[in-house]
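In: quick one: sequence plus predicted model below, questions after.
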Amino acid sequence: MSYSPYLLQGQKALVTGGSSGIGAGVVRQLAKAGATVAINYHSHGEAAEKIVEDIKSAHGEAIAIQADVSQEADVKAMFSKVLNEFGTIDILVNNSGIQKDSPFLDMSLKDWNLVLSVNLTGQFLCAREAAKEFLRRGVQPQISCAAGKIICMSSVHQLIPWAGHVNYVTSKGGINMMMKTIAQELAPHKIRVNSIAPGAIKTPINKSSWDTPEAEAQLLELIPANRVGEVDDIGKAAVWLASDDSDYVNGTTLYVDGGMNLYPGFATG
């Protein structure tokens, strides 16, 4: 898939959790499409600054901003800095997320609350601040036919149960209904809200699942497309959802998973 380097020209984007993994892939693809990007990070400042340098070296524009998205004060301060630096914001990619896995009976309340606060409450807080700016500014037809776009990073596990990860899948199921409800409420204001649901993507957090031939072969049993996804697969989907090419897409989850949600175990009946 290729697209014009000017597809998002003039647009200002914020990607939470943008210093590594899927978030970094999204940042790089948005910048490649012409957007100016704010890269939020929680604890990987060096990685975020490296991406900023790379984007600037390619004649793009980017900044790095530290914030804990689960904290309202941090989120408000982050948006204030973005607005001070960029003047406005057109695109929010709600990507920050963590896992704290354990069997259900062993899961602590601390780990339950931590995952829900980052993965779900963090997306709520960021979406709310972005929507306030979209409504304040309104549509700028020379920039986009939408007043703003919010992309929530979900997971195939908003649909597929996953034993040992009850806090994580609950957060992703919550993202799905939050996204749909926000989309319903904001659509009359020309604000679009959608989700991307990645499947198995090659990132450092899940390296043990794909970095040996044996592990990858086992993982591929779950993926009809017979390959593990790359971060650019998600980044390119984010560019499309952020662009006017998807203007009639609202309240939808785009599964980017090689068919993992097709329950491949039933392929032979």
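Out: Ah, there it is. Here the structure is a predicted model, which means the values were calculated and not measured.

In: going forward, measure contacts and count neighbours with C-alpha atoms only.
Out: Noted.

In: where's Asn167 relative to Val52, distance?
Out: According to Cα to Cα, to the nearest Å, Asn167 and Val52 sit 33 Å apart.

In: oh sorry, the question was meant for Leu241
Out: Distance, Leu241 to Val52, using Cα to Cα: 23 Å.

In: now Glu214
Out: 36 Å.

In: same check on Lys76?
Out: Relative to Val52, and taking Cα to Cα, Lys76 is found at 22 Å.

In: what of Asp244?
Out: Distance, Asp244 to Val52, using Cα to Cα: 25 Å.

In: show me which of those two is the more surrounded one.
Out: Val52 (24 against 17; other Cα atoms under 10 Å).

In: what is the stretch of helix or strand the more buried one belongs to packed up against?
Out: Under the criterion of DSSP states H and E, Val52 resides in helix 45-57. Secondary-structure packing of helix 45-57 (3 or more Cα pairs under 8 Å, 6 or more residues apart in numbering; DSSP states H and E): helix 21-32, strand 36-41, strand 62-66.

In: give me whichever of these is most buried.
Out: Highest mean neighbour count of the helices and strands packed on helix 45-57: strand 36-41, a mean of 26 (counted as mean count of other Cα atoms under 10 Å).

In: below is structure B, check it against A:
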Amino acid sequence: MGQRFEGKTAFVTGGSRGIGRAIVEQFAQEGANVAIIDVNEEALEGAASELREAGYSVYTKVGSVANREDVELAMKEVYEMFGSIDILVNNAGVIRDNLVFKMTDEDWLTVMNVHLTGAFYASRAAQAYMTKQNYGRIINLSSTSALGNRGQANYSTAKAGLQGLTKTLAIELGRYGVTVNAVAPGFIETDMTKATAERMGVPFDQFVEFTTKAIPVGRSGKPEDIANAVLFFADEKSSFVSGQIIYVAGGPRT
């Protein structure tokens, strides 16, 4: 296995399960020190235990990206532990799907705070370290829902906002050797999409089969598909790629 991230530190929000976990594992396998902040203590402990048993260097913290103090403290501790913060992946997310006339203030604010405010807090904290070392990679997890999706006014708005944040940070931070890009997943088999199927009252295997019919490559996505794209943006060889959004959805998106 290649070691293209040896000596680098990757900080992944919401990295204990699903897409985040796949991203963490791939970074670790390719030599990076990995740091995870997550609200799910049980999943976090499980992920940390398995990674350490495999011989990887891991930092974990139970905390919310929507809490500025949690994020800033975690960044400080990671820097003190590993000596640098080279890569930030803003992956943490939740869904509170509903049609707009049923959507509560809490549904809206929860999604905005985790996806958008959380990415802002983490990016602002990370760039303080990255600009001093004249090197950094920030990768945001957007979604095809940024283009609009029924029942997801909150989620779609937050994911579209992440694309604007991506492009703006790319402009502001490029002179310091920091690139900022986004990966926008399509349908990926995760706990989040399982929750969507449950909300719709559809068995997950049927939900996957139905959704796959509309995907040009003829299959659903897996967390590893998104991790592959994230690691492309994180690679040192991608230094001339910044402010971009890549749709990883098995087909074209406008």
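Out: In hand now; what should we look at? All figures in this text were calculated on a predicted structure; none of them were measured in a lab.

In: closest to Ser195 of structure 1 out of the helices and strands packed on helix 45-57 of structure 1?
Out: Nearest to Ser195 of structure 1, of all the helices and strands packed on helix 45-57 of structure 1, is helix 21-32, at 13.3 Å by Cα to Cα.

In: quick one: average offset of the closest one versus structure 2, please.
Out: Once fitted to structure 2, helix 21-32 of structure 1 is off its aligned match by 0.7 Å on average (mean Cα distance after the TM-score superposition for structure 1).

In: residue range for that helix in structure 2?
Out: Mapped onto structure 2 using TM-score structural alignment, helix 21-32 of structure 1 covers residues 18-29.

In: list of residues touching the longest strand belonging to structure 2?
Out: Scanning structure 2 for the longest strand, with DSSP state E as the assignment, gives strand 178-185. With contacts defined as Cα atoms under 8 Å, 6 or more residues apart in numbering, strand 178-185 of structure 2 is touched by 130-131, 134-144, 162-163, 166-167, 169-170, 173, 226, 229-230, 233, 239, 241-249.

In: which bit of structure 1 covers that strand?
Out: Strand 178-185 of structure 2 corresponds to residues 191-198 in structure 1, going by TM-score structural alignment.

In: again with stretch 78-89 of structure 2
Out: Residues 82-93 of structure 1 are matched to stretch 78-89 of structure 2 when aligned by TM-score structural alignment.

In: show me what the helix or strand containing Val93 of structure 1 is packed up against.
Out: Taking DSSP H and E as the definition, Val93 of structure 1 sits inside strand 91-94. Judged by 3+ Cα pairs under 8 Å, 6+ apart, strand 91-94 of structure 1 is in contact with strand 12-15, helix 122-137, strand 148-153.

In: how about JSON lines for those, with distance to Gln29 of structure 1 and mean neighbour count added?
Out: Shown next, in JSON lines, are these (distance: least, Cα to Cα, whole Å; neighbours: other Cα atoms under 10 Å):
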{"stretch": "strand 12-15", "distance to Gln29 of structure 1": "11", "mean neighbour count": "28"}
{"stretch": "helix 122-137", "distance to Gln29 of structure 1": "20", "mean neighbour count": "19"}
{"stretch": "strand 148-153", "distance to Gln29 of structure 1": "14", "mean neighbour count": "28"}
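
In: give me the buried positions along stretch 96-111 of structure 2.
Out: Buried residues in stretch 96-111 of structure 2, counted by 16 or more other Cα atoms under 10 Å: 96-98, 103, 107-108, 110-111.

In: between those, which is closest to Ser220 of structure 2?
Out: Distances from Ser220 of structure 2 to these, taken by Cα to Cα, are shortest for Asp97, at 20.9 Å.

In: average offset of the top helix by length along structure 2 relative to structure 1?
Out: In structure 2, ranked by residue count with DSSP state H as the criterion, the top helix is helix 153-173. Helix 153-173 of structure 2, aligned to structure 1 and superposed, deviates on average by 0.5 Å (mean Cα distance after the TM-score superposition for structure 1).

In: and that helix, what other elements does it pack with?
Out: Using 3+ Cα pairs under 8 Å, 6+ apart, helix 153-173 of structure 2 is in contact with helix 105-111, helix 118-133, strand 136-141, strand 178-185.

In: what's in contact with it?
Out: Contacts of helix 153-173 of structure 2 (Cα under 8 Å, 6+ apart): 95-100, 107-108, 111-112, 115-116, 119-120, 127, 131, 140-143, 145-149, 178-182, 242-245.

In: what is the burial count for the aligned residue in structure 1 for Ser142 of structure 2?
Out: For Ser142 of structure 2, the aligned position in structure 1 is Ser154, judged by TM-score structural alignment. Residue neighbour count, defined by other Cα under 10 Å, stands at 30 for Ser154 of structure 1.

In: farthest pair in the buried residues of stretch 96-111 of structure 2?
Out: Among the buried residues of stretch 96-111 of structure 2, Asn98 and Thr110 lie farthest apart (Cα to Cα), at 13.1 Å.

In: pull the contacting residues for the aligned partner of Tyr41 of structure 1 in structure 2.
Out: When structure 2 is aligned by TM-score structural alignment, Tyr41 of structure 1 is paired with Asp38. Counting by Cα under 8 Å, 6+ apart, Asp38 of structure 2 makes contact with 13-16, 44, 60-65, 92.

In: would you convert those residues into a markdown table that also reports distance to Pro216 of structure 2?
Out: Output for the contacts of Asp38 of structure 2, formatted as a markdown table (distance: Cα to Cα, whole Å):
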| residue | distance to Pro216 of structure 2 |
| --- | --- |
| Thr13 | 30 |
| Gly14 | 29 |
| Gly15 | 29 |
| Ser16 | 30 |
| Leu44 | 35 |
| Thr60 | 38 |
| Lys61 | 39 |
| Val62 | 39 |
| Gly63 | 38 |
| Ser64 | 36 |
| Val65 | 35 |
| Ala92 | 28 |
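
In: between the residues you listed, which is nearest Val34 of structure 2?
Out: Of all these, Thr60 has the smallest distance to Val34 of structure 2: 8.5 Å, by Cα to Cα.

In: excluding its backbone neighbours, what's nearest the closest one?
Out: The spatial neighbour of Thr60 of structure 2 that comes closest, neighbours along the chain excluded (Cα to Cα, 6 or more residues apart in numbering), is Ile36 at 4.8 Å.

In: show me the contacts for the one you found.
Out: 11-16, 44, 58-61 are the contacts of Ile36 of structure 2 under Cα under 8 Å, 6+ apart.

In: cheers, nothing more for now.
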